[in-house]
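J.: Generate coordinates for the sequence data below:
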Amino acid sequence: MRMHHYLEFEKPLVELEQKIFELRGFSTDQVDFTAEILRLEKKAEKLRQEIFSNLTRWQVAQLARHVNRPFTLDFIAQIFTDWFEVHGDRLYRDDPALVCGFARFEGRPCAVIGHQKGRDTKEKVYRNFGMPNPEGYRKALRVMQMAEQFGLPIFTFVDTPGAFPGIGAEERGQAEAIARNLREMAALKVPIIATVTGEGGSGGALGIAVGNRVLMMQYAVYSVISPEGCAAILWKDGSQGPVAAEALKLTAEDIRQLGCVIDEVIPEPMGGAHTDHKAAAEQVRLCLRKHLADLQALSPDELLEQRYQKLRAMTIVQE
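T.: This next block holds a predicted model:
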């Protein structure tokens, strides 16, 4: 059972839903509140549409971080079968912030890799708040190379504020590990589909996001830095995050308008993916199926060329 957490802009809606819940509890054979409940439900639906059709970029960033938002293991449970997790990078240790392994997608064997956050304090600490160390990226690369060896498509799920910036991570080669993944993923001869499901933060996201297709969920964000980090650098004040979010233009719609960074925005249930994991996962599954079918028609050399051209298209040179 997930605990309910509500964001500040959701509170008017929460108050209405609480009234509906209370009226249902008071209803008996002698006292019928059906008409009043229906009236409040219509009001709540209208309010929900108003709120979620006018979200600021900062509010979208809050949704992307929602503690009840589905994480990689939630998507694996809903979309894939026969999940078998692989642990360790064969160099240092395992990294719980990145889950990697093999599964079946609609009956076809595949590799699945993704950032994993936690919901309670104990799990957040265990998963390091979804911020991988170098061994996480090396573990991911090990699984990707195994997938290539057996001709398996690779699905990655991106949801991290960024790679862990600790001294130990830097000592063990954080930058090198991410850079190696960028280089090696660009050359893999199997289909790679990356999906930004929550936060797509800087190089920590890119370390598993080089693909033939890059998708974003409707209320995900993708940026070189977090709004708070940007505000701390520009104004020495992390509380200016909402202002920085507007300047960063980090929402799925913003990224889509760039024309070359992502290939599709995956719609979410009204109110966000955290309100209905099953419906959100179904939308992701349908999108993955469509793009995998397209990529399966390409030869290994064509996959490489398509990925290369996609990356080249992200750069615009002006003289």
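
J.: from here on, contacts and neighbour counts on C-alpha atoms
T.: Will do.

J.: any idea which residue sits dead centre in the chain?
T.: Thr197 (1.8 Å; CA atoms, centre = their mean).

J.: Helix, strand or coil: sort out that one for me.
T.: Counting by DSSP: H, G, I helix; E, B strand; the rest coil, the backbone at Thr197 sits in strand.

J.: hang on, isn't Phe164 packed against Asn133?
T.: Yes - judged on CA atoms under 8 Å, Phe164 makes contact with Asn133 at a distance of 5.6 Å.

J.: Who has more neighbours out of those two?
T.: More crowded of Phe164 and Asn133, by other CA atoms under 10 Å: Asn133, with 27 against 20.

J.: How about the contacts made by that one?
T.: Asp95, Ala97, Ala163, Phe164, Ala169, Gln174 (CA atoms under 8 Å, 6 or more residues apart in numbering).

J.: Please give the structure of this sequence too, so both can be compared:
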Amino acid sequence: MGTLPFEKHMYELKSKIDELKNLATEQNMDLEKEIRQMEVKLYNMQKEAYKNLTAWDKVSIARLVERPTALDYINRIFENFMELHGDRYYGDDAAIVGGIAYINGIAVTVIAQQKGNNTKENIKRNFGMPNPEGYRKALRLMKQAEKFKRPVICLVDTPGAYCGLGAEERGQGEAIARNLMEMSNLKTPVISIVIGEGGSGGALALAVADEVWMLEHAIYSILSPEGFASILFKDARLAREAANAMKITAQDLINFGIIDRIIKEPLGGAHTNVDEMALSIKRNLEESINRLTAEPIESLLTKRYYKFRKIGKVVE
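T.: Here you go, the predicted structure:
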């Protein structure tokens, strides 16, 4: 498991605790009191550290390879997930997974950007950077959900849309723009949750929703801090300073009214307890799906329109 820069002392203390536990087992020694004291110290250190994270710290957490991926959540939150493939134009894109599932007996359409848990899986998933066919697959599933009156749940986790030559040749910009247009008027409830990185238009293409949520340590930005630093500061090495200036954390964005809800993560981040994190997301979804499906669709569309008009004015 990777260690974040601000976790160095905590990692050292945890190593000492593990050494004491091994010593107690091997030598049959009673070290329970000492171990307990060190565990309390570690907990307090974690609590204090995670209470004062910088924007760059949150970027580091959002990018952890250990951080749960969309499929980790889908398999824990939903029942009977049936993945559907292809955009019916070009092919299938493994960077976006989508299909039909149930949550407490309610049929929903789930669409997510999928990263890998290791290098091999990341190559298969293109590191969570979708091609145009991925966004067109997502739109196909959204229109299907609209037809059958299924709520749409989107899990957002991407550094950004893939910017390769082939993607541009197949209409990357058009695919993203069409999703923005169609989602703004999609006649079914839509909830989007930023679970890790929410990068640029690649994230926004799945985030024109009635409600946009973020996990506590997720980020949501117009581009990467490295890209921002390269353009404005002419030096990508100033990414840490750029992250702080960009206001990309969940706490910043809820204050601006750009997102609607922050879902608290377990101490240390979502990767420390995936089951607990998934349960928290599920509880939030259960409440919101029932509320949104009970509202007349014309009311939802009106609120969605004015929501993003308001965000547009904030951005301006």
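
J.: Superposed, how do the two chains score by TM?
T.: Once the chains are laid over each other, their TM-score by TM-score structural alignment, normalised by the length of the second structure reads 0.97; 315 aligned residues with a CA RMSD of 1.4 Å.

J.: circling back: turn the contacts of Asn133 of the first structure into TSV, including secondary structure and distance to Lys249 of the first structure.
T.: Putting the contacts of Asn133 of the first structure into TSV (DSSP: H, G, I helix; E, B strand; the rest coil; distance: CA to CA, whole Å) gives the following:
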residue	secondary structure	distance to Lys249 of the first structure
Asp95	coil	31
Ala97	coil	27
Ala163	coil	21
Phe164	coil	24
Ala169	helix	29
Gln174	helix	27
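
J.: Show me which of these is closest to Gly271 of the first structure.
T.: Ala97 (26.8 Å; CA to CA).

J.: Distance check, the aligned partner of Trp56 of the second structure in the first structure against Val265 of the first structure.
T.: In the first structure, Trp56 of the second structure lines up with Trp58, judged by TM-score structural alignment. To Val265 of the first structure, Trp58 of the first structure is 18 Å away according to CA to CA, to the nearest Å.

J.: Repeat that for Cys100 of the first structure.
T.: For Cys100 of the first structure, the distance to Val265 of the first structure (CA to CA) stands at 24 Å.

J.: quick one: which of the two has more around it?
T.: Cys100 (30 against 21).

J.: Specify the local secondary structure of the spatially closest residue to the more buried one that is not a sequence neighbour.
T.: Of all residues not flanking Cys100 of the first structure in the chain, Ile113 sits nearest, at 4.4 Å (CA to CA, 6 or more residues apart in numbering). Following three-state DSSP, Ile113 of the first structure is assigned to strand.

J.: Kindly state which residue of the second structure is aligned to Ile113 of the first structure.
T.: In the second structure, Ile113 of the first structure lands on Ile111 (TM-score structural alignment).

J.: So that match sits against Ala94, correct?
T.: No - judged on CA under 8 Å, Ile111 of the second structure makes no contact with Ala94 at a distance of 11.8 Å.

J.: more neighbours, those two?
T.: The neighbour comparison of Ile111 of the second structure against Ala94 (other CA under 10 Å) goes to Ile111, with 28 against 25.

J.: Map Thr251 of the first structure across to the second structure for me.
T.: Mapped onto the second structure by TM-score structural alignment, Thr251 of the first structure lines up with Thr249.

J.: go on, Gly136 of the first structure?
T.: Using TM-score structural alignment, the equivalent of Gly136 of the first structure in the second structure is Gly134.

J.: same deal with Ile37 of the first structure?
T.: Correspondence of Ile37 of the first structure to the second structure, assessed by TM-score structural alignment: Ile35.
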